[in-house]
Structures are given as structure tokens and as C-alpha cells.
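[1] Give me a 3D structure for the following:
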Amino acid sequence: MINIVVAQASFIAALMFYMGVIYTSAYYGHFHLSPFFLGFGFAEFVLQSLHLMTFPVLVGAVVLLIAVAISGRRPRQALPGGLVRVASLGTSVLARYYLVVVVAGLVLVVLWWVWQLLLPYRWLGPLLIGLGLLLGEARRIDVDHTPRGLRDTAVPIFAAGVFLLWTVTLAAGQLGEQDARNAERDVIQRTGLVVFSAKRLGLTSRSPDLHFEDLGNSVHLRYRYTGLRLIAARDGRYYAVPIGWSAKTDHVYVLREADGMRIELTPGVQ
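    The predicted structure is shown next:
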């Protein structure tokens, strides 16, 4: 029992780490950064994977749990007979036409790969292929009651696992890109930076909201910069962008607090 629990926990942790890497790479890649350059660790990648726990994902997990409960013998008796019959009929129909599900997934993959169509739903093709392969394997078990070799069962299950992992990869990357675009659009709401420096930093931008002010010779940190928003802060370095930042044309500033520089954090403008 302990070995089973440890194995399952290790698999879940590895999957969360993988999803966290894909998500953070897509998110910070939009800002021309890399999570490995920022020094993210294993625990941080695992925590970042929690961004994938969106409402559609939770609904899908609940539906999957209900389907598993219906397929069992004991839980089936506790559920309404109509629900069991409808679920069993739907599963049997899908299993009977599993090749149609696989072909539909292949068509979606080709449409995305060749014509770049259905980009918001590019994960749907691999998902249908993986589910179709699993449905086909379930149908063979129900129809053919004779024992099957390990190779006959391992190959389709492994292929389905590969396509489902591809689905997770595409979904995590797409969610990271979407969250990064939302952060770019609402960058004014992020934590603000006020930079005081003894020397001019030469921060330039197309944005009119990036302001520079000379406080005079009587002030040690005489140069004051405002209009910056924080993207990440790691190991004494602040990664900031100006208000109105664009991923296609603008730079990301890397600032490090030192004796000749002071950085103050302010609330973002709502």
C-alpha cells in the first residue's frame, strides 16, 4: 500500500512539475524571459501548475469521476437507473465508433498543423485521438474476453498516453500565453516601481507614461524614474516594463538595487 501511494504521489508530482514548466515557459516567454534564467525551483514549478486548475478543468475532472463511479459495480447500485443506462449507452456507442473519434482528432491536428486553424482549440485534436485509442481498447476488452498479450495492450495504451501528454502540453502552453497577454493588457494594474539613481540609467521607451525627473545636485539619488510595472523579482533583480508595454516592440528592464540605486514598490493603478 505504501509503495502504491508513493508511486502515485511521485507520478502526480512529476506531472505537476512538467505542467508548471510548460506554463511558466509560455508565460515568461511572452516577456522575453525564461523561468530557468529566473531561477525557478521544483516547488515553484509545481505551484505554478495550479494555474491550470480552471473551471473547465474542474468540471471535466468531476465528470470523469462520475464516469468512473458509474463503471464500478458498487457505486452503480447507489446511482439512479436512468443515469446509469444513459452513461452506459453513451460509452458503448463511443467505443463502437472509436475509429471515428480517432479520425476526427487526426483531422483537427491536420487543420491546425497545415492551415493554423482552430488555434484556441489546438489541444482538442490530440485529446480526441487519445480518448479514441482508450475507447478502442475498452471495446476490445468487452467484446473479446480471451486473454491478450502485453504487447497488444501496452502499445495502444502507451500511444494514448503520448497523445494525452501532448494535450496537456498544448493546454498548459496556451493558458500561459493567454495569461501573459492578459497581464500585458492590464499591466497598469501590476505593482509599480519608482527608481531613484545617482546616475542616469538611460531608460527609454515609446510609452509617454515612463517619466524621468532630475531632483537636483543636492540629492544623492537625484534621478527619479516612474511609470514602470513589475513582472518578476528574483535574487535582488527586478524585471520591469513600462506602462503601455508591447511584446513585439518594447524591452524588459532588469534593475538591481545597489548603493547608487533605490527601488520602491507602489500599488498599481486600477
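[2] from here on, contacts and neighbour counts on C-alpha atoms
    Noted.
[3] you'd agree Leu164 is up against Leu124?
    No - at 10.0 Å, Leu164 does not count as touching Leu124 under the criterion of Cα atoms under 8 Å.
[4] quick one, longest strand in this structure?
    strand 223-234 (DSSP state E).
[5] what packs against that one?
    When contacts are defined as 3 or more Cα pairs under 8 Å, 6 or more residues apart in numbering; DSSP states H and E, strand 223-234 packs onto strand 192-197, strand 211-214, strand 237-242.
[6] Show me what the first one is packed against.
    It refers to strand 192-197. When contacts are defined as 3+ Cα pairs under 8 Å, 6+ apart, strand 192-197 sits against strand 223-234, strand 261-266.
[7] neighbours around the closest residue in space to Ala160 that isn't next to it in sequence, how many?
    Leaving aside its sequence neighbours, Ala160 sits nearest to Gly130 (Cα to Cα, 6 or more residues apart in numbering; 4.2 Å). Other residues within reach of Gly130, judged by other Cα atoms under 10 Å, total 26.
[8] Report the separation between Gly130 and Arg148.
    Gly130 sits 21 Å away from Arg148, taking Cα to Cα, to the nearest Å as the criterion.
[9] Same check on Ile231?
    Taken as Cα to Cα, the span from Ile231 to Arg148 is 54 Å.
[10] Proceed likewise with the subsequent sequence, for comparison:
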Amino acid sequence: MPSTISVIGALLSQVAFVTGVLYYFGWAYSHAYFAYFGVDAGALGFTTQEYVLRSLNSLFRPGMFTLLAILVLLAGRWLPELHARWSRRPRRTLRRWVEVTGTIGVALTAAVAIVMFVPTSVAGPVGIYAPFVLLAGMVCLGFASRLRWKYRSLLGIRAPRTAADVVASKTRILVLIAVGMVAYVWAVAAYADRRGLDDAQHAASDHFIDKPSILVFSVDRLGIDGAGAQVGEITMPGEKYRYVYSGLWLLARTTDRYYLLPQLWQAKTDRVFVIKDGDTIRVDIARNP
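    This is a model prediction of the structure:
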């Protein structure tokens, strides 16, 4: 029974971590996407479920890359042992592996620390790669730690293992895992931010062909203008609505508001119109032809 409970607990912790990553990706993606149009995604009131759902399509590539990277790492962990067996000097070979992987890990981690905390001219351009570099550093340090722990005698470490050594080893592993998880979430957020901005720019360059077309009927003038937006006056007697606005795309919708773009919206030139739902307006939504 305890083993079953521990397995269930482990599964739940993994599900919680994956859900957190999906939520964070959806949040970062949405904020970057809508920020391009000058809209704060926080004002749209997305729920946790909506953030998770918004992340699924864009996470396909990084998800596949993550799975492939895990498979490569699982297969590659035996490379030092195989190399040592095939070489004529296994002790020297393993020492080289420990020295090289450990040095690379320290160098990569130090490089990220410099980029993060020391202002330099290259910090900005290089900073986007920092989480991936940090992940690679943690992998290298993990390889070195595993080899040192598993082949102590072969590496010439003659001192017997003590309780303090076990605690130090477990602490080191936990630190590496914790930093690796932080780096992974950081990398996901960086990718999401870049992907959100790219998708927004792509949508604008394609003139929002995937957005629904909007007609707004209003009792009063709404002051909607901009490139491509048009307004017509309804003069039929007995008609409730006096004005109709066309040439608009739907950017987002909340429970009580519509966020609309003029048909030929241009960044830094045109506005996003926020229309509050109510009895004085009617919004018709049609598929973009």
C-alpha cells in the first residue's frame, strides 16, 4: 500500500509540474501576443484553463524537443562507461570525462551568471539563450557528479563513503535538479514570449485572415475609425440602431467586451477599439472570407 501511495503522489506531482509549465507558457505567450497590439492580457480575464489551452498548439515543438532531449540524455549517460571500457586506460578516460564535463558545466553556469548580473554590451542579445545554456551546464555537472559517485575507486577517490558524503551528494543532486527546472521554465517562457510576438507580427502582416469579421450596430456614434474601418448611417424608420461599423476584425472577447481592430491595422499607428456589450449595440460575427 505505501508503494501505491508513493506512486500516486509522484504522478500527481508530475501532473502539477506539467500544468504549471503549460499555464506559464500560455500566460507568457498571451502577454507577448496582445502586448504587440497595446492590450494588457491581464485585462482580458483569462482563466487558468484558458491559459493552458492557449499553450497547447504552440508547445508542440518544444514538447517534442524536450522528449527527444530526454531520450538522448538517457542513452548518452552510458557513453563515458562505454568509452572507458573500450579504451586501454579506463581510469584516465573516466577522469577526462569528469574533468571535461565538470569544466564545461562550471563555465556555462558562470557565463549565465555573468550575463544575468554583470551589465555588458552583449548581455541583451546573448540573454535570450541564457536558459538553454544554463540547462546544458546543469546536464554537464550532473554527468560529472554521477561519474564521481559511481566510480569513486576507479577515479582514485580512496576515502570511504560517509553519511556526510551521502547527504552532500543528495543535496548536490537536488540543487542541480532545482536549478535545471528553473532553467527549463525560464526557457519555456523565453520561447513563449518570442512565439507570441512572432505570431502577432505574422497575423498583422497577413491582415488578420484568420480573425472573424465584425459588424457593430449601435444606437449612438462610437467614434470608431482607422485604416479600413467604415461607418454607415441607417435611415430606415423604426430601426433601433442608427449606425453600422464595418471593416473590423475581432482580436479578443471577454464576458462583456469586444476588442476590435480596423481592417488595415498598422502597428504604432492604429488603435484597438474596446466595445462594451450592452443594449445599445449589437455585434454580428462572420467568418473572414
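[11] Can you give me the TM-score here?
    Laid over one another, the chains give 0.78 as their TM-score (TM-score structural alignment, normalised by the length of the first structure), with 252 aligned residues with a Cα RMSD of 3.2 Å.
[12] ok, back up a step: not counting its own residues, what contacts the longest strand of the first structure?
    Residues outside strand 223-234 of the first structure that contact it (Cα atoms under 8 Å, 6 or more residues apart in numbering): 38-39, 187-188, 190-200, 209-215, 238-243, 268.
[13] now the helices for the second structure?
    2-35, 48-56, 60-76, 79-86, 90-117, 123-127, 130-150, 163-205 (DSSP state H).
[14] Can you say which of those is packed in most?
    Of the helices of the second structure, the one with the most neighbours on average (mean count of other Cα atoms under 10 Å) is helix 130-150, at a mean of 21.
[15] Against which helices or strands is it packed?
    Counting contacts by 3+ Cα pairs under 8 Å, 6+ apart, helix 130-150 of the second structure packs against helix 90-117, helix 163-205.
[16] got the ones you listed as TSV, with distance to Leu68 of the second structure columns?
    Shown next, in TSV, are those (distance: least, Cα to Cα, whole Å):
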stretch	distance to Leu68 of the second structure
helix 90-117	21
helix 163-205	15
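[17] follow-up on the earlier one: same list as before, the helices of the second structure that is, but in TSV and with distance to Asp279 of the second structure included.
    Output for these, formatted as TSV (distance: least, Cα to Cα, whole Å):
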stretch	distance to Asp279 of the second structure
helix 2-35	28
helix 48-56	28
helix 60-76	42
helix 79-86	70
helix 90-117	53
helix 123-127	50
helix 130-150	50
helix 163-205	31
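[18] and Asp270 of the second structure, which of these is closest to it?
    For these, the distance to Asp270 of the second structure is smallest for helix 163-205, at 11.8 Å, taking Cα to Cα.
[19] Just want the angle from the closest one to helix 60-76.
    Interaxial angle of helix 163-205 of the second structure relative to helix 60-76 (axes from the mean of the first three to the mean of the last three Cα atoms, to 10 degrees): 150 degrees.
[20] now the angle from helix 163-205 of the second structure to helix 2-35?
    Put simply, helix 163-205 of the second structure runs at 30 degrees to helix 2-35, going by the same axes, to 10 degrees.
[21] same for helix 163-205 of the second structure, what does it pack against?
    Contact analysis of helix 163-205 of the second structure by 3+ Cα pairs under 8 Å, 6+ apart lists helix 2-35, helix 130-150 as its packing neighbours.
[22] now the angle from that helix to helix 130-150?
    Angle, helix 163-205 of the second structure to helix 130-150, by the same axes, to 10 degrees: 160 degrees.
[23] for helix 163-205 of the second structure, the distance to its chain's centre please.
    On the basis of Cα atoms, centre = their mean, to the nearest Å, helix 163-205 of the second structure sits 9 Å off its chain's mean C-alpha point.
[24] can you give me the offset of stretch 130-143 of the first structure from its chain's centre?
    Distance, centroid of stretch 130-143 of the first structure to centroid of chain: 29 Å (Cα atoms, centre = their mean).
[25] Repeat that for stretch 60-73 of the second structure.
    Relative to its parent chain, stretch 60-73 of the second structure has a centroid offset of 15 Å by Cα atoms, centre = their mean.
[26] Quick check: it compared with the first structure, mean distance?
    With mean Cα distance after the TM-score superposition for the first structure, stretch 60-73 of the second structure departs from the first structure by a mean of 3.3 Å once superposed.
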